[in-house]
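pasting the structure only:
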């Protein structure tokens, strides 16, 4: 249906006035807009001004949840490349009228697709992650913290602000999504260190976690690398355990494995007996071993 409709309207796009874009992308096409392809979007945005572009983004955002994950990624890529290619235009006074912050700029120019974009893309669009914090996805927030150019991972105040923005979300999965990326980036960084060590002739050991996850370590380390700033470590650990505490009674052994053998490993240096009081005393033997 979308394909046939687009064949009909495509030749008329150059004749569209502002009201036409509005009626087509926010009314008429809505029922079939989830099937709008990246190729169609490329053609539609090839020669539009920022006002009409904003209408297109608004319409696409209205059907964001009805799109497949792959379609969202494809649409996001087109929108991001469009913004990069015409950065001067989209940052001109006319296009930035009534836009007072990076968060508002993201909302108008990418909408919900901003959460699908790569963190590096947002940086290339000159978006300040801290200024647009509430618009970032959990994985983007993790990358923001670990971005050396921001120095965020050494700033306790910033770390607390980022973690708090995740914990106050109604989406309970945000914390886990954050740690997926947070741990992945830490492991990738450690892999590079290990590769350099191996090249220099060092032996390589590993600490094996659940489900075959292997945490590589350097010969001089007892465990995986950890965040060196004690204040930052303490802040992340305390906020995380406080958020997890109400859920611990419902945890299965696999949950304890996930959090204590993977997600929280980079914070191990901050573990103290007082920290563990939030863990239920009636753990099963397997769960106790996992912790």
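Nice, thanks for sending it over. Values in this document were obtained by computation on a predicted structure and should not be read as measured data.

When you work out contacts or count neighbours from here on, use the C-alpha atoms and nothing else.
Noted.

Need the residues that contact stretch 270-278.
230, 233-234, 237-238, 241-242, 245 (CA atoms under 8 Å, 6 or more residues apart in numbering).

List only buried entries from those residues.
Buried members of the contacts of stretch 270-278, counted by 16 or more other CA atoms under 10 Å: 233-234, 237, 241.

From these, pick the one nearest residue 264.
Nearest to residue 264 among the buried ones among the contacts of stretch 270-278, counting by CA to CA, is residue 237 at 7.5 Å.

which ones are touching the residue nearest to the closest one when sequence neighbours are not counted?
Leaving aside its sequence neighbours, residue 237 sits nearest to residue 267 (CA to CA, 6 or more residues apart in numbering; 6.6 Å). Contact partners of residue 267, counting by CA under 8 Å, 6+ apart, are 226-227, 233-234, 236-237.

how about stretch 139-147: buried residues?
139-146.

just stretch 181-190 next, same as before
181-183, 185-187, 190.

quick one on the thing from earlier: would you list the buried ones among the contacts of stretch 270-278 in a markdown table and tack on distance to residue 125 and secondary structure?
Output for these, formatted as a markdown table (distance: CA to CA, whole Å; DSSP: H, G, I helix; E, B strand; the rest coil):
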| residue | distance to residue 125 | secondary structure |
| --- | --- | --- |
| 233 | 30 | helix |
| 234 | 33 | helix |
| 237 | 32 | helix |
| 241 | 35 | helix |
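
Specify the helix with the largest residue count in the chain.
Criterion DSSP state H: the longest helix present in the chain is helix 174-199.

Give the other helices and strands that that one contacts.
Helix 174-199 sits against helix 138-146, helix 156-167, strand 214-217, with contacts defined as 3 or more CA pairs under 8 Å, 6 or more residues apart in numbering; DSSP states H and E.

again, only using 10 Å
Using 3 or more CA pairs under 10 Å, 6 or more residues apart in numbering; DSSP states H and E as the contact test, the elements touching helix 174-199 are helix 138-146, helix 156-167, strand 214-217, helix 230-244.

Arrange the ones you listed in TSV, one row each, with distance to residue 26 as further columns.
As requested, these are exported to TSV (distance: least, CA to CA, whole Å):
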stretch	distance to residue 26
helix 138-146	29
helix 156-167	31
strand 214-217	49
helix 230-244	39
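
So for residue 22, which of these sits nearest?
Of the helices and strands packed on helix 174-199, nearest to residue 22 by CA to CA is helix 138-146, at 31.2 Å.

quick one: the closest one to chain centroid distance?
Chain-centre distance of helix 138-146: 6 Å, with CA atoms, centre = their mean, to the nearest Å.

next up, a second structure to put side by side with the first:
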């Protein structure tokens, strides 16, 4: 079939047909329920009356809601037929299945767009209810991972930007098997791989965490049929694992080993590992080297920054002013300055402030004049001042027996940057 704009696609034809059927049924319903009276017109060969203003009477938000719901329900029916065909015919071509799945999904996406284009802010409809997202989930077997994957693709994925806390809490109470739950997590991870939206954090806090914390599951925490901590983390958390705290992971899975899953941990989780009394990391240089190797191998300084910000924050919460093990402290400071050295040339004053007045505070007791050799000699005096302030702040918090290295470093810094020195009489107290 050709139009002025070119040939119609199969999806367009299906969608237009579906809309036509729904609109006709809506109109017939309106006609059938209309009685004769003032302002009505009676057709010549019929006893049925219709309002004199015809189609304008159907211009109500409830009609839009009902039509969208019916199209969505029709997609459910077609999806059921698709699943049935594949279930009964093991040789059903996978590429054909994917093609039909995409056609059905485009119908949902197109209907969703029409719904929002025609809807008004005053209608007050919940789009997740209009499209029957949770209702359609009840049409299949929650333990069937293929059904759950298809349901997500057709019904939940197009509506992910509209999920809220209440919907996700209801989703977490569904009786998924661990295999279907893991299939759902994989699908969500793929769908939101490049998303930075808040829905990712919500999905973790109001769905994944709640589901895995349930004690009434056949496999609480979904810890069975997985090979170690790495696979457990990947299959049950996917790309959402960065939002979990290390304590969450250990609470859900008492056998979880952060050391074994080190490469999978976020910078924040690695900071938690370092400060976890059970890990013994603050007394073990080998663990420190492993953690820092994982942080610096990508040469992404932002990972190191995130680690130290979390490390400093947790240290403050636990009233840790400085690390007491000198070997661990020396190793952390040396590895950090070595990783930062290539970046110092491009540092702004606020960057030096962030590191020397904040991030490095727990390890500043290991500073010595040689440590500052990595600081470029051409930094601005504002940057110099940011470093100097950090050293002075450390001197206020360190015990006398641990402050000698910082005192020597402060003296060396002033001698190196004489051009930035200000006579004491000009210093603001």
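Alright, I've got the coordinates. Keep in mind it's a predicted model, so treat the numbers as computed, not measured.

What lines up with residue 236 of structure 1 in structure 2?
Matched by TM-score structural alignment, residue 236 of structure 1 corresponds to residue 332 in structure 2.

my read: residue 294 of structure 2 touches residue 270, true?
Yes: using CA atoms under 10 Å, residue 294 of structure 2 is in contact with residue 270, at 9.3 Å.

Just give me the neighbour total for whatever residue of structure 2 lines up with residue 12 of structure 1.
Alignment note (TM-score structural alignment): residue 12 of structure 1 maps to residue 136 of structure 2. Neighbourhood size, residue 136 of structure 2 [other CA atoms under 10 Å]: 18.

how much space between residue 136 of structure 2 and residue 360 of structure 2?
According to CA to CA, to the nearest Å, residue 136 of structure 2 stands 53 Å off from residue 360 of structure 2.

for residue 294 of structure 2, same thing?
In terms of CA to CA, residue 294 of structure 2 sits 19 Å off from residue 360 of structure 2.

Have a look at the two and say which one is more surrounded.
residue 360 (23 against 18).

so who does the residue in structure 1 that that one lines up against touch?
Aligned counterpart of residue 360 of structure 2 in structure 1: residue 264 (TM-score structural alignment). Going by CA atoms under 10 Å, 6 or more residues apart in numbering, residue 264 of structure 1 touches 179, 182-183, 226, 233, 236-237, 240-241, 258, 270-271.

Mind checking what secondary structure residue 50 of structure 2 has?
Here residue 50 of structure 2 is recorded as strand under DSSP: H, G, I helix; E, B strand; the rest coil.

Please say which position in structure 1 it maps to.
For residue 50 of structure 2, no residue is aligned by TM-score structural alignment.

okay, now residue 50 of structure 2: neighbour count?
Using other CA under 10 Å: residue 50 of structure 2 sits among 23 other residues.

And the aligned residue in structure 1 for residue 306 of structure 2, how far from residue 171 of structure 1?
When structure 1 is aligned by TM-score structural alignment, the residue opposite residue 306 of structure 2 is residue 177. Distance, residue 177 of structure 1 to residue 171 of structure 1, using CA to CA: 10 Å.

Looking at those two, which is more packed in?
Applying other CA under 10 Å to residue 177 of structure 1 and residue 171 shows that residue 177 carries more neighbours, namely 16 against 9.

ok so, going back, distance of the match of residue 360 of structure 2 relative to residue 284 of structure 1?
As defined by CA to CA, residue 264 of structure 1 lies at a distance of 20 Å from residue 284 of structure 1.

repeat for residue 99 of structure 1
Shown here: residue 99 of structure 1 relative to residue 284 of structure 1, a distance of 55 Å by CA to CA.

cool, and residue 75 of structure 1?
47 Å.

neighbour count winner among those two?
residue 75 (24 against 11).

give me the element the aligned residue in structure 2 for that one is part of.
Aligning on TM-score structural alignment places residue 75 of structure 1 opposite residue 203 in structure 2. Using DSSP states H and E, residue 203 of structure 2 maps to helix 199-203.

what separates that helix from the chain centre, distance-wise?
Relative to the chain's own centre, helix 199-203 of structure 2 is displaced by 5 Å; criterion: CA atoms, centre = their mean.

Mean per-residue distance, that helix versus structure 1.
Its match in structure 1 and helix 199-203 of structure 2 itself, once the structures are fitted together, sit a mean 2.0 Å apart by mean CA distance after the TM-score superposition for structure 1.

That helix - contacts with which helices or strands?
Partner elements for helix 199-203 of structure 2 (3+ CA pairs under 10 Å, 6+ apart): helix 165-172, helix 178-191, helix 209-213.

now the longest one and helix 165-172, what's the angle there?
For the pair helix 178-191 of structure 2 and helix 165-172, the angle between their directions (axes from the mean of the first three to the mean of the last three CA atoms, to 10 degrees) equals 140 degrees.

so where in structure 1 does helix 178-191 of structure 2 end up aligned?
Aligning helix 178-191 of structure 2 against structure 1 (TM-score structural alignment) gives residues 50-63.

buried ones in the matching stretch?
Under 16+ other CA under 10 Å, the buried positions of stretch 50-63 of structure 1 are 50, 52-63.

and what of stretch 188-201 of structure 2?
Those would be 188-189, 192, 199-201, for stretch 188-201 of structure 2 by 16+ other CA under 10 Å.

Take the residues you listed and lay them out in JSON lines including distance to residue 104 of structure 2.
Compiled in JSON lines, the buried residues of stretch 188-201 of structure 2 are given as follows (distance: CA to CA, whole Å):
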{"residue": "188", "distance to residue 104 of structure 2": "18"}
{"residue": "189", "distance to residue 104 of structure 2": "21"}
{"residue": "192", "distance to residue 104 of structure 2": "20"}
{"residue": "199", "distance to residue 104 of structure 2": "24"}
{"residue": "200", "distance to residue 104 of structure 2": "25"}
{"residue": "201", "distance to residue 104 of structure 2": "28"}
